[in-house]
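# What follows is a predicted structure for the sequence shown.
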Amino acid sequence: MKYMMTYDLMESARNTNQWLGATAHAFASYPMMSWGANPAMDWLKAWGEVTERTFARMVVKPDWNIPPIAGEKGKDYPVVVETVVERPFGDLIHFTMPGRKPSKRRVLLVAPMSGHYATLLRKTVTSLLPDCDVFVTDWHNARDIPVSAGKFDIEDYTLYLVDFMRELGSDIHVIAVCQPVPLALAATAYLAEEDPTAQPRSLTLIGGPVDPEANHTEVTDFGRSVTMGQLEETMIQRVGFKYAGVGRMVYPGLLQLASFISMNGETHANAFRDEIIRVAKGEASEHDRHNDFYDEYLAVMDMTAEFYLSTVERIFKGREIARNDFVVAGHKVDMSKITTVAVKIVEGENDDISAPGQCLAALGLLTNLPDAKKASHVEPGAGHYGIFAGRSWRNNIRPLVLDFIDANSEASPAAASAKVVALK
């Protein structure tokens, strides 16, 4: 399937469905159709409206749309997004609030590169802003990156994190969510050897596959059941002529979306059926629960073929992080070199993407980190999304993370000593 033709065919199918929805909506909205009661036209209009919106949002990067943050004495501060570091495959962005006193808590939120944009963490960012100065890794859609920019695999991702941490300084607290958890751990270990003074104060790892074999899920079973050749043949395509990344080998966002939906096909089908019914009855709204969720869920991005394939081969199949055998740019990363960075693990009891135990495996790799610097939490009844953006995050996990950050805000004696040596 590694052809531009198949990539363009998928885009054509998406375009066609969007056009069908728009056409149905326009036809059923024609004034003459309202002369008499005709429930069929109401249903056609509702189907068209939902269908058009569904397929249109698949190729548009959502805006952050962070609401103003309340400050002291009831004053609201508007949120401005600024780019701190600009790179071909992803930027380091900063959420600033002009006029507000800078927060002492500086947080780097590491967003996943797993099909969705960093805006998937919008609610996480919004919940942290009242109490933290927040930076986020904002990954780019591979279809928009020219082939001349080169490759981007898990080693490059790790080195991006290393550079971002260096840019922000040692008083930063890193929170990694889902896919980048093992790579954030590796980046910290890399700094522990190469540049100890640039290590973060703390590292919070939320629901990520440090050791996928620790507790099997449908995701890990899929990774074990297919060969790399099968994945490359069935999942990888070349970007079509419409985009700047023409010719780049990618795992297309539309193909990823098909995989996401197939995992819970009946749930999604029922959700869209119910939304069409609500629209037909006039009970839906622009920002109802369905639209708020699917505006983000359906907005997908292509990831480079080498990133996807190296993730499956080295993280899931080879378990290089779990075996402490990960190599970055020819340098073997040793997790035991992390001795001063406090590490907290957060997992969801009902997480079906990264099941409990997969992320906890990180603590077993930190053999030289004092137990006092280690912490873990399993949120009862929480699924994958809930542990970083849902009710469980807001009510239970977020306060624990902030307490953990506060408890580890001062530089450890070892880190302070390393900084003195470096200055000499």
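It's in.
# hey, let's count contacts and neighbours off CA atoms from now on
Fine.
# Could I get the full set of strands for the stretch 251-400 of the chain?
For the stretch 251-400 of the chain, applying DSSP state E, counting those that start in this stretch gives strands covering 303-304, 326-328, 331-333, 342-348, 374-379.
# would JSON lines of the ones you listed with distance to Ala389 be doable?
Formatted as JSON lines, these follow (distance: least, C-alpha to C-alpha, whole Å):
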{"stretch": "strand 303-304", "distance to Ala389": "23"}
{"stretch": "strand 326-328", "distance to Ala389": "30"}
{"stretch": "strand 331-333", "distance to Ala389": "31"}
{"stretch": "strand 342-348", "distance to Ala389": "12"}
{"stretch": "strand 374-379", "distance to Ala389": "13"}
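# and here's the other structure:
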Amino acid sequence: MKYMATYDLMETMRVTNQWLGATAEAIGAHPAVALAPNPFFKMLGAWGEVTERTFARMVTKPAWNIASVVGEDGRDHLVKIEHVVTKPFGDLIHFNVTDRPLKDRKILLVAPMSGHYATLLRSTVVSLLPEAEVYITDWHNARDIPVSSGKFDIEDYTLYIVDFMKEMGPDTHLIAVCQPAPLALAATAYLAEEDPKAQPRSLTLIGGPIDPDAAATDVTDFGRRVTMGQLEETAIQRVGFKYNGVGRMVYPGLLQLSSFISMNSDRHASAFKEHIMAVSRDDIGAQAKHNKFYDEYLAVMDMTAEFYLSTVERIFKGREIAENRFTVNGKTVDLGKITSVAVKSVEGAEDDISAPGQCIAALDLCTGLPDSKKASHVEPGAGHYGIFAGKSWRNNIRPLVLDFIDENSDAPKPAKRTKSNVAVLKKKNA
């Protein structure tokens, strides 16, 4: 029962703050308040509305909210989410664009399991749907998984990716975003030995810590400063009685969120202060922009303790991927066995989480891969989020990734994106 009380205490604090916010909002909206023309009550109600929404979102899994996609025929095609593979710790889902011919490109997005849900990649999915069949790994919240389902560490995560790739077939193009980049690389190497026919056509690694020591950041420095004993003592708790995973050892989402916010506390404090003012003056536009980002950012999920601890110990401290000595079920995975899968790294020049140099290290590890099958890109001025979901992704990185996929696919290659093509397209749209 150790640490279960701490987990329940955090949940109690969250519920209490949500209740305080709802109460303040109700007071601010009470008709009697209108009799006293005092701006205090307007501000109280605005604070309450923001507070209630903030703490409620922390335990709510966001919806995908992808209703339709415009097809080449100019019609809106409904998007249906299909569960292709269902497993205890995560599913493989397909965004089926109904009444549209299957696209030649088949992409599997490997979403990070680093505190947020796979919906963090919603805008990435939306940007790819018009031109590809898109699949994604939808990881489950550890607090909702019964202890009877067993453990889930980085080896299990790797094997999940292997199973998903086998299900999708060899004409798949893998895109791993952030945390899963080293494990997606390991899964590809695993298939190269165990089932070569199931290997993907290409692997794109976006902002992932292949070699954390290649360029130090606050994240990698933290992994060096803290011992595993300290980490287990301060970060790991047991799920409380409120959830199906009662008793499971986890790294709680609420604890992760406090770490995320502390990294940029001044910026977040300023954003919420401005948001409260926007609510008090009924500025709907400013509210929508804030809510769009923070509804996703605040929605956090618990990670299994074994996954979090094994990630820190084996990927960051032990550098097993960087030194090509990662093992799965006792078998060493040799990255040099990747000989036919094209590999591309994408990094942001201003990335303060996975700094430039960490991800491109994958290319040197693929010793069996010819240079013609290797590619890399560093996006100037882009931070971590921008390289997979922001303006840099939409305008620059996405076209490069799609071209890379087409160059390493057996499918018919569409016309290259050139400046002249873009100019013609803009003229047509205008």
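Good, I have the coordinates. Since this is a predicted model, take the numbers as computed values, not measurements.
# Quick check: TM-score for this pair?
Once superposed, chain against chain, the TM-score is 0.96 (TM-score structural alignment, normalised by the length of the first structure); 411 aligned residues with a C-alpha RMSD of 1.1 Å.
# quick one on the thing from earlier: can I get the strands of the stretch 251-400 of the first structure in JSON lines with mean neighbour count?
Shown next, in JSON lines, are these (neighbours: other C-alpha atoms under 10 Å):
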{"stretch": "strand 303-304", "mean neighbour count": "26"}
{"stretch": "strand 326-328", "mean neighbour count": "17"}
{"stretch": "strand 331-333", "mean neighbour count": "16"}
{"stretch": "strand 342-348", "mean neighbour count": "26"}
{"stretch": "strand 374-379", "mean neighbour count": "17"}
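# closest to Val110 of the first structure out of those?
Relative to Val110 of the first structure, the nearest member of the strands of the stretch 251-400 of the first structure by C-alpha to C-alpha is strand 342-348, separated by 14.6 Å.
# what inclination does that closest one have with respect to strand 374-379?
Using axes from the mean of the first three to the mean of the last three C-alpha atoms, to 10 degrees, the inter-axis angle of strand 342-348 of the first structure relative to strand 374-379 is 10 degrees.
# What is the burial count for Pro101 of the second structure?
9 (other C-alpha atoms under 10 Å).
# before we move on, what about the one 3 residues further on?
For Asp104 of the second structure, the neighbour count with other C-alpha under 10 Å is 18.
# what does it align to in the first structure?
Matched by TM-score structural alignment, Asp104 of the second structure corresponds to Lys104 in the first structure.
# which residues sit in contact with its match?
By C-alpha atoms under 8 Å, 6 or more residues apart in numbering, Lys104 of the first structure lies in contact with 132-133.
# Would you check how far apart it and Arg201 of the first structure are?
13 Å (C-alpha to C-alpha, to the nearest Å).
# Same question for Gly150 of the first structure.
For Gly150 of the first structure, the distance to Arg201 of the first structure - C-alpha to C-alpha - is 33 Å.
# Looking at these two, which one has more neighbours?
Applying other C-alpha under 10 Å to Gly150 of the first structure and Arg201 shows that Arg201 carries more neighbours, namely 23 against 10.
# and Phe307 of the second structure, what does it touch?
Contacts of Phe307 of the second structure by C-alpha under 8 Å, 6+ apart are 152-154.
# of these, buried ones?
With burial judged by 16 or more other C-alpha atoms under 10 Å, the buried subset of the contacts of Phe307 of the second structure is 152-154.
# Identify those among those that sit within helices.
Applying DSSP state H to these, the entries found in helices are Ile154.
# Output the buried ones among the contacts of Phe307 of the second structure in CSV; the columns should cover distance to Arg53 of the second structure.
Output for those, formatted as CSV (distance: C-alpha to C-alpha, whole Å):
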residue, distance to Arg53 of the second structure
Phe152, 32
Asp153, 33
Ile154, 34
